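Peer 1: mind looking at a prediction? Sequence and model below.
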Amino acid sequence: MDALDREIKDLIIESLALEDLRAEDIDSGAPLFVDGLGLDSIDALELGLALQKRFGVQLSADAADNRKHFASVDALAAFISAQRAA
């Protein structure tokens, strides 16, 4: 698990108060919503705010790409990396 994946997983656990999970329990390629981790729309808002604070990424509530960016930890890592490179 690379450092960015680990940091995103830790942020998910911390910001959503998922105390019964460890970073190792989250599959980087698994869906974050519904199936997989089972997050919902409220979780998405909280996670989005946490990502903005921690990584300084810009998210728009109505952006069509948000669904793609929040698909998995891998997708979030790719999005954050792209934002950092820009």
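Peer 2: Ah, there it is.
Peer 1: please make it C-alpha for all contacts and neighbour counts, starting now.
Peer 2: Fine.
Peer 1: all helices of the chain, in order?
Peer 2: Residue ranges of the helices in the chain, as given by DSSP state H, are 3-15, 41-55, 66-69, 73-85.
Peer 1: reformat the ones you listed into CSV and put distance to A30 and mean neighbour count next to each item.
Peer 2: Formatted as CSV, the helices of the chain follow (distance: least, CA to CA, whole Å; neighbours: other CA atoms under 10 Å):
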stretch, distance to A30, mean neighbour count
helix 3-15, 12, 18
helix 41-55, 15, 15
helix 66-69, 13, 14
helix 73-85, 8, 16
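Peer 1: here comes the other one, which I'd like you to weigh against the first:
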Amino acid sequence: MNNLENEVKALIIEALNLEDMTPEDIETDAPLFGEGLGLDSVDALELGLAVKKRFGVSLSGETEEVRAHFRSVASLAAFIRENRTEEK
């Protein structure tokens, strides 16, 4: 697993206050919503803001394309890798 995926997992835990979880508890390719991690639309908003703040990447609007980026840690990490504006 690469560092960006681990960083995304840690960001999910931090941004959503998932205190009982560790990055190892989150599967890289598992869905973030529904039957996977079980996130909801409020979680998506909070995570989107955290991603923007940490990586300088904006995910705006509720489009099919945005949903695709939030499918899994792997897809979100790939989107960040392609679009990040600053290295932190």
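Peer 2: Cool, the structure landed. Computed from a prediction, not measured in an experiment: that's the story for all the values here.
Peer 1: between the helices of structure 1, which gets nearest to R22 of structure 1?
Peer 2: Each of the helices of structure 1 has some distance to R22 of structure 1 by CA to CA; the shortest is helix 3-15, at 7.4 Å.
Peer 1: mean per-residue distance, that closest one to structure 2?
Peer 2: Once superposed with structure 2, the aligned residues differ from helix 3-15 of structure 1 by a mean of 0.3 Å; criterion: mean CA distance after the TM-score superposition for structure 1.
Peer 1: what is that helix packed up against?
Peer 2: Contacts defined by 3 or more CA pairs under 8 Å, 6 or more residues apart in numbering; DSSP states H and E place helix 3-15 of structure 1 against helix 41-55, helix 73-85.
Peer 1: once you drop chain neighbours, what's closest to L51 of structure 1?
Peer 2: Leaving aside its chain neighbours, L51 of structure 1 sits nearest to V57 (6.7 Å; criterion: CA to CA, 6 or more residues apart in numbering).
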